[in-house]
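Undergrad: next comes the sequence, and after it the predicted model I'd like to discuss.
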Amino acid sequence: MEPKWLEWAKQLQSIAQAGLTYSKDIYDLERFELIRKISIDILSQHTDVDQEMIKHLFANETGYATPKVDIRGVVFKDHKILMVKENTDGGWSLPGGWGDIGLSPSEVVVKEVKEESGFDVKAVKLIAILDKKYHPHPPSPYHVYKIFILCEIIGGQAKKGIETSAVDFFAEDELPQISNERITESQIQLAFKHLYHPQEPVTFD
């Protein structure tokens, strides 16, 4: 579970964003701007990120606040799972990234797997939709839904991408150092569960 201060900061940000979008009264707009500033101050006090960066990353959206969507490709070969090494932290993750406007989840996962690993795949099955805050990731300013899609290799070859420095397949009992910001060991175990039990229903929350 995420820390309470982070939950409060995100709730304040959501309230402020909605208020700034729909309110017309000038005094209410000032109040919602103050609420947004408080949410930024909370994050600034509990992280090493300065306020301007937090404002740019966390408090710059408009409209009704909704979760961001992170889409990950689950690809197996010879009972090993495809993973890519992230340039940012040196940890290994499942290929994937933020959902793109104009693309469906299956289109995003095909694109991301190609860009990060070099393999051409087709999306086969949705295996999980998880709320990031209920899993052992580091604290994040965003409320994130993680979508895991089982894919099948149809071509290509292992090739690192702009954001990745290595590509490899790993057995369940021989996993590398994981990029916990993006993926957790329990989520990889969940992926293997769907490999061993194809009739397993979609996992959610």
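TA: Okay, I see it. Residues are numbered from 1 along each chain as shown.

Undergrad: alpha carbons only for contacts and neighbour counts from here, please
TA: Fine.

Undergrad: where's the most centrally placed residue in the chain relative to K111, distance?
TA: The geometric centre of the chain, computed from its C-alpha atoms, lies nearest to D70 (CA atoms, centre = their mean), at 3.5 Å. In this structure, D70 lies at 13 Å from K111, with CA to CA, to the nearest Å as the measure.

Undergrad: can you pull out the helices in this structure?
TA: With DSSP state H, the ranges of helices along the chain come out as 4-22, 26-46, 51-58, 105-117, 185-196.

Undergrad: what's the spacing between the third one and its chain's center?
TA: Taking CA atoms, centre = their mean, to the nearest Å, one finds helix 51-58 lying 18 Å from the centre of the chain it belongs to.

Undergrad: list the contacts of that helix.
TA: I40, D41, L43, S44, P141, Y142 (CA atoms under 8 Å, 6 or more residues apart in numbering).

Undergrad: and here is the other one:
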Amino acid sequence: MTTPEFVLSLRERVGHAPLPLVGVTAVVFKDEKVLLGRRADNGSWQCVSGIVEPGEEPADTAVRECREEAGVDVRATRLALVQQLPRVTYANGDHVDYLDLVFRCDWVSGEPHPADGELTEVGWYGLGELVEVDPQHVRKIALAIAEDDPASFHGGR
């Protein structure tokens, strides 16, 4: 995955120390199907995701990432889940703590295709076709299905 310039700049200052970053996951629906892609870096099937740029609205990030990675235009309609992901340690030793904001998105236009190289395959899949999808992403899809349920939060008391 392409590392944003602001993260590279921060890494010059903090080295491999843990960085708290905000990420988004876009769960995009078209009719009764969900948009899924196979990541180029690890081969896993999941929803489109990305890092929020400084000053960017998270819902706008979801829309931007869908256009950049999958070539589709979407509308973010609802925040479905807010969760802190377990710390990620990358092969180069970088540590990241992602706050993941999961948005339900509705397809507007465009045919999905691997647009920027972050995904090797992308397309629409029925909910019964999620066999190879990571269970975390299946859960995100399940929470995003309802159009008007409140967002789910983890760890709150």
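TA: Arrived safely, thanks for sending. This structure is a prediction, so every number in the text was calculated from the model and none was measured.

Undergrad: before we move on, back to that, next, give me the two most distant ones among the contacts of helix 51-58 of the first structure.
TA: For the contacts of helix 51-58 of the first structure, the farthest-apart pair by CA to CA is D41 and Y142; their separation is 15.4 Å.

Undergrad: ok, these two, which is more surrounded?
TA: With neighbours defined as other CA atoms under 10 Å, D41 of the first structure and Y142 compare such that Y142 has more, 20 against 16.

Undergrad: F148 of the first structure contacts I129, doesn't it?
TA: Yes. Taking CA atoms under 8 Å as the definition, F148 of the first structure is a contact partner of I129 at 6.4 Å.

Undergrad: so the two - more neighbours on which side?
TA: F148 (26 against 18).

Undergrad: show me what contacts that one?
TA: I71, R72, G73, V74, L126, I127, A128, I129.

Undergrad: what's the closest of those residues to A9 of the first structure?
TA: Relative to A9 of the first structure, and with distances defined as CA to CA, the nearest of those is I129, at 23.7 Å.

Undergrad: what lines up with D173 of the first structure in the second structure?
TA: Taking TM-score structural alignment as the criterion, the aligned counterpart of D173 of the first structure in the second structure is G128.

Undergrad: tell me the spacing between that match and L143 of the second structure.
TA: 16 Å.

Undergrad: same thing with V27 of the second structure?
TA: For V27 of the second structure, the distance to L143 of the second structure (CA to CA) stands at 9 Å.

Undergrad: ok, now V82 of the second structure?
TA: Distance of V82 of the second structure to L143 of the second structure, computed by CA to CA: 11 Å.

Undergrad: coming back round to it: just the helices of the first structure: most buried one?
TA: Per residue and on average, the most neighbours among the helices of the first structure fall to helix 105-117, with a mean of 23 (mean count of other CA atoms under 10 Å).

Undergrad: what range in the second structure matches that one?
TA: Matched against the second structure by TM-score structural alignment, helix 105-117 of the first structure falls on residues 58-70.

Undergrad: mean shift between the matching stretch and the first structure?
TA: Once superposed with the first structure, the aligned residues differ from stretch 58-70 of the second structure by a mean of 0.8 Å; criterion: mean CA distance after the TM-score superposition for the first structure.

Undergrad: where along the second structure do the strands fall?
TA: 19-30, 33-39, 45-46, 48-51, 73-84, 88-89, 95-109, 119-126, 152-153 (DSSP state E).

Undergrad: so what touches the fourth one?
TA: Think strand 48-51 of the second structure. Residues outside strand 48-51 of the second structure that contact it (CA under 8 Å, 6+ apart): 4, 21-27, 35-37, 61-62, 65-66, 69-70.
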